[in-house]
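Peer 1: Any chance you can model this:
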Amino acid sequence: MERILVSACLMGYAVRYNASDKALISETLVRWRAEQRLIIHCPELAAGLNTPRLPAEIRGGSAAHVLSGAARIIESDGHDVTQHYILAAWLALRTAQEANCRFALLTDGSPTCGSRRIYDGSFSGQQLAGQGVAAALLRQYGIEVFAESQLAELIHRVDDADKCRVVDAG
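Peer 2: The predicted model follows:
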């Protein structure tokens, strides 16, 4: 049975920067949770960041640039929090690996969890194609990452993977 790392805010936990959740309502997620497939994790809280906290955005490059030290993650007041977010990414990876997750369902837009889009670093509400540092690191280590808008695709991939495991076991 496939395991999925999932952003805690998508499961209804009020852990986002503004102390809100982004609950994703789905019969499949309810079933997966009952089957103990979901590994619920908030990378930012794991790295010691508080809730609420100031908004943070990647500035000066991509998530890969942040991970290599060439770009930064900055809070809205100008404070550099890059190291906290890099730690958050590595803790998400460790959590996924320890639980044998092949998949992750992460909150899009976040400088940590964004998998398809992130904010542009100007704190103006503008978004661009890109990914957060945890999504980038998980992908680098072979974990398939999906945004909440891609839940149907994730369900399909997990169903296919489950079928392959049954065939392999048989």
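Peer 1: Going by C-alpha atoms from here, please, whenever you check contacts or count neighbours.
Peer 2: OK.
Peer 1: neighbours of V158, just the number please.
Peer 2: Neighbour count of V158, defined by other C-alpha atoms under 10 Å: 18.
Peer 1: and it, what does it touch?
Peer 2: Shown in contact with V158 (C-alpha atoms under 8 Å, 6 or more residues apart in numbering): E2, F103.
Peer 1: Kindly provide the distance from it to G109.
Peer 2: Separation of V158 from G109 (C-alpha to C-alpha, to the nearest Å): 23 Å.
Peer 1: can you give me the strands for this structure?
Peer 2: All strands of the chain, identified by DSSP state E, fall at 3-7, 38-41, 56-59, 72-75, 101-106, 117-119, 127-129, 144-147.
Peer 1: Out of those strands, flag the one nearest V30.
Peer 2: Ranking the strands of the chain by proximity to V30 (C-alpha to C-alpha) places strand 38-41 first, at 9.5 Å.
Peer 1: Here is the second sequence; please produce its structure so I can put it next to the first one:
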Amino acid sequence: MHRVLVSACLLGERVRHNGEHKQSHDSVLHRWLREGRVVPFCPEVAGGLPVPRPAAEIAEAAGGLSVLLGTGRVLDLNARDVSAFFVAGAQQALECARLESIRVAILKEGSPSCGTTFVYDGTFTSRQVPGQGVTAALLRQTGIQVLNEFQFEEADRLLTQLPQERRS
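Peer 2: Next up is the predicted model:
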């Protein structure tokens, strides 16, 4: 049975910057939970950021890949560079995915870590720009299929297309 990495906030864990969650009530997610497929993960907390914490965005709408390459930065609302926490969290997410043989991840859309199709532009004005978060970019670079909380059905189809895991 293939396991799925899922943003912890989607599972009701209060790990978001404001101490809240974004719990999903998707029926596919609930089935995966019953099946024991879900591996919860919050890269921002894993990277060392506290809860609560100031909101953060990728500066200048640069995207997660630029942060991984060292050319972009994640800044919090107080203009503090928190890039190292985001990179560390992404690396830990990748390590978790490798340990669990994860091939599919469902991440929280819009997050500077987990955004899959958009992030916020770095001005803290709620302006969305196309792009991906730091963790989403790293996982995709290694061949993991990364989707968001609006794509559970698609993720479920992907899981059925993967070769069955071999048990030794």
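Peer 1: List the TM-score for the superposed pair.
Peer 2: After superposition, the two chains reach a TM-score (TM-score structural alignment, normalised by the length of structure 2) of 0.94; 166 aligned residues with a C-alpha RMSD of 1.6 Å.
Peer 1: can you put the strands of structure 1 in TSV and add distance to E27 of structure 1 and mean neighbour count?
Peer 2: Shown next, in TSV, are those (distance: least, C-alpha to C-alpha, whole Å; neighbours: other C-alpha atoms under 10 Å):
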stretch	distance to E27 of structure 1	mean neighbour count
strand 3-7	15	26
strand 38-41	13	21
strand 56-59	32	25
strand 72-75	35	23
strand 101-106	15	24
strand 117-119	26	23
strand 127-129	29	13
strand 144-147	17	22
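Peer 1: just so I know, which of those lies nearest N18 of structure 1?
Peer 2: Among these, the nearest to N18 of structure 1 by C-alpha to C-alpha is strand 56-59 (11.1 Å).
Peer 1: Could you pick out the longest helix of structure 1?
Peer 2: What stands out as the longest helix in structure 1, according to DSSP state H, is helix 151-169.
Peer 1: And the residue nearest the centre of structure 2, how far from G63 of structure 2?
Peer 2: Central residue of structure 2 (C-alpha atoms, centre = their mean): C114, 2.9 Å from the mean position. Separation of C114 of structure 2 from G63 of structure 2 (C-alpha to C-alpha) stands at 11 Å.
Peer 1: quick one on the thing from earlier: what would the strands of structure 1 look like in a markdown table with distance to Q83 of structure 1?
Peer 2: Formatted as a markdown table, those follow (distance: least, C-alpha to C-alpha, whole Å):
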| stretch | distance to Q83 of structure 1 |
| --- | --- |
| strand 3-7 | 20 |
| strand 38-41 | 19 |
| strand 56-59 | 12 |
| strand 72-75 | 8 |
| strand 101-106 | 20 |
| strand 117-119 | 18 |
| strand 127-129 | 23 |
| strand 144-147 | 22 |
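Peer 1: if we compare those strands, which one ends up closest to V166 of structure 1?
Peer 2: Distance to V166 of structure 1, taken as C-alpha to C-alpha, is lowest for strand 3-7 among the strands of structure 1, at 15.0 Å.
Peer 1: before we move on, back to that, and for C114 and G63 of structure 2, which residues touch both?
Peer 2: Contact criterion C-alpha under 8 Å, 6+ apart; residues shared by C114 of structure 2 and G63: Q132, G133, V134.
Peer 1: out of the residues you listed, who has the most neighbours?
Peer 2: Among the shared contacts of C114 and G63 of structure 2, G133 has the most neighbours (other C-alpha under 10 Å), with 33 neighbours.
Peer 1: which ones are touching that one?
Peer 2: By C-alpha under 8 Å, 6+ apart, the contact list for G133 of structure 2 reads G63, G64, L65, G110, S111, P112, S113, C114, G115, T116, F118, V119.
Peer 1: quick check, nearest of these to V146 of structure 2?
Peer 2: For these, the nearest to V146 of structure 2 is T116 (6.9 Å; C-alpha to C-alpha).
Peer 1: That closest one contacts V146, correct?
Peer 2: Yes. Using C-alpha atoms under 8 Å, T116 of structure 2 is in contact with V146, at 6.9 Å.
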